[in-house]
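> Quick one: sequence plus predicted model below, questions after.
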Amino acid sequence: MASIAIPPAGTSTRHPEWQYLELMRRIWEDGSERIDRTGVGTRSVAGAMLRFDLDGGAMPLLTTKRVYWKTATREMLWFLTGDTNIRPLVLQGVKIWNEWPHVRYVKETGEDVSLEDFIQRIADDEAFAAEWGDLGPVYGKQWVDWPTYRYRPDGLYEKGPGINQVAEVVESLRTSPGSRRHIIEGWNVAELDRMALPPCHKTYQFHVAGEGENARLNCLLYQRSCDVALGLPFNLWSAALLTRMMAQQTDMEAGELVWMGGDVHLYLNHEHLITEQLTREPQGHPRLEITRKPSSIFDYAIEDFEVHDYAPLGPIKAPVAV
């Protein structure tokens, strides 16, 4: 496989994106080949870490292929609404989650409808979308409405008020920055079987370094399962974006994003993407500008974000494994 020499860690001119390319090459060359849930097959390693400095608006936005950061941003804003139906995404042209409801619809109804026709029905028919566009209690539901239950005097349980983890973390960062409990968790064991896909980027922990005007907000993300070729470029952007939003809301500067992966893999049918991307060199240093400060973490809009100095190489398409 053709590839280019990756500068060693610590090199003064080393672009932060080399970490990603180095991980990709290591998985493809040395990973354990396995049959996975999707049946496609992967090469996989156990455990990986990437670190990105977010100072000055810097973002881990890959330049060796185009990453559609507005799509990833719209998904993050959708998570923060707590919605679990794909229709709001479909109406914005976001296709990230389309395959999962489509597979369920075909399986349960037996109707051999194309993905394109199914998604058009989601867009055109609100009632159809309500029945077939829901993903179950995925990410956003757990983030802003984690279910609780109360024990009643008659010995039965009833549903209690949901927990807004995001709002609670914002408040705890403001009032108790030194806490070690600034955590947003998506892995609700009791509801995994109701989710179209259990959370991959499952645990976010925030850490405050420094005090007052020198306070910097770091984020550690643990991802249990990571599709390095297609998923990780979005995951890195989204985690850094959330960190920048949380930092703005708590009057801090963004510090460092520390990404940790569990089962870190490449799909066998992504070979063309991997081979091409490993011939490319990072270029430029993309920066994110947040153009206003909304009243809360839940009030951002896509128009609030601008990316500067992003001139990536072309996109490389590959199929999503469902």
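Yep, it's here. Numbers count the residues shown, from 1 in each chain.
> Only C-alpha atoms from now on, for both contacts and neighbour counts.
Will do.
> Just confirm residue 217 is within a helix.
No. Counting by DSSP: H, G, I helix; E, B strand; the rest coil, residue 217 falls outside a helix, being strand.
> next up, a second structure to put side by side with the first:
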Amino acid sequence: MIDPEHQYLSLVDAVLSRGDRRVDRTGVGTLALFGALLRFDLSDGRAPILTTKRVYWKTAVKEMLWFLTGDTSIRPLLRQNVRIWSDWPLARYRAETGDPIDQPAFERRILEDDAFAARWGDLGPVYGKQWRRWLGPDGREHDQIAALVTGLRETPASRRLLFHGWNVADLGAMALPPCHMVYQYHVTQDGRLDCLLYQRSCDLFLGAAFNFVGASALLLMLADQAGLRPGELVWVGGDVHLYTNHVDQARAQIARAPRGFPSMRLTRRADSIDGYAIEDFAVSGYDPHPPIQGDVAV
């Protein structure tokens, strides 16, 4: 049987070999392909946590749990030692103040100074805001996640089991518009929950690994809340790219042999979708190759 990680490695190889060289928003430059599809079967307990480099899966799950809170400040993430969102507010602070503060000092101020955190630590109406508090034209807030859980329980055959984050009216106020923007769910007759995730823009070297883990963790939680079994994660990418400063790292990664995805499971059933914590996730059998470092393009 072909290891499912080969889907990802083949996509990386395709971008390296025939990606369109583009000047992107960040100025770093990318090699890009448009349109990709990967399928990962979670029904046997395995989750797509890449093994050809170490993926810090707890960080990805903590990020997903943060999204579910609806919070938009990096402060709760920093309190959990999650620093993957610091680059954007740090870049804004430097640009607007001229202060060449380094990232550790900036993060310390976010943690220690309430006023500073309120002014500089908020990302605007990003993912969690749209998922949990989408503002309608009548001023009412819509909790898409709560509605999805209700739909999974009460109308599992519906074709409207989805949520998304591309709120056109709010895009200009976001530190970063949503990349993984639409999640749609499908319940099979035998009680499996499948997810199709559409990602408009995918940083294939750094971002994709986290997106696979986050979507898998969310699928497990939703299935748990709806009394279903995890099924398949179908990932669809729009602009799938490698930044030019990740090319050597990507080549090193695809030269490695996959070691088989580990298992991921929940250790308990929470009272609600809001009741899960990182301690409720258990991963076993994870034997990755060493990590490969790369800089984030902001």
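Yep, that arrived. Note that the structure is predicted; figures quoted are calculated from it, not measured.
> what's the TM-score for these two chains?
Scored against TM-score structural alignment, normalised by the length of structure 2, the superposed chains reach a TM-score of 0.99; 298 aligned residues with a CA RMSD of 0.8 Å.
> Would you map the strands across the stretch 1-150 of structure 2?
In the stretch 1-150 of structure 2, the segments counted as strands under DSSP state E, counting those that start in this stretch are 20-22, 30-41, 134-135, 141-142.
> The equivalent of residue 296 of structure 2 over in structure 1 - how many residues pack around it?
Structural correspondence for residue 296 of structure 2 with respect to structure 1 (TM-score structural alignment): residue 320. Residue 320 of structure 1: 14 surrounding residues under other CA atoms under 10 Å.
> again, but for residue 44 of structure 1
25.
> what residues does stretch 198-211 of structure 2 touch?
12, 49-50, 55, 57, 60, 179-183, 235-243, 246, 250, 294, 296 (CA atoms under 8 Å, 6 or more residues apart in numbering).
> how long is it end to end?
The first and final residues of stretch 198-211 of structure 2 sit 11 Å from each other (CA to CA, to the nearest Å).
> and stretch 280-293 of structure 1, which stretch of structure 2?
Residues 256-269 of structure 2 are where stretch 280-293 of structure 1 lands when matched by TM-score structural alignment.
> Now stretch 260-272 of structure 2: buried residues?
Within stretch 260-272 of structure 2, the residues scored as buried using 16 or more other CA atoms under 10 Å are 260-266.
> so of the residues you listed, which ones are in strands?
263-266 (DSSP state E).
> So the match of residue 296 of structure 2, which state does it fall into?
Look at residue 320 of structure 1: counting by three-state DSSP, its state is coil.
> Tabulate the buried residues of stretch 260-272 of structure 2 in TSV, adding columns for distance to residue 173 of structure 2.
Listed next are those as TSV, based on distance: CA to CA, whole Å:
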residue	distance to residue 173 of structure 2
260	41
261	38
262	38
263	38
264	35
265	36
266	35
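> Tell me which stretches of the stretch 151-300 of structure 1 form strands.
Going by DSSP E, counting those that start in this stretch, the stretch 151-300 of structure 1 shows strands at 157-163, 183-185, 201-209, 216-227, 253-267, 287-290.
> which stretch among those strands comes nearest residue 49 of structure 1?
Minimum separation from residue 49 of structure 1 across the strands of the stretch 151-300 of structure 1 (CA to CA) falls at strand 253-267, 4.5 Å.
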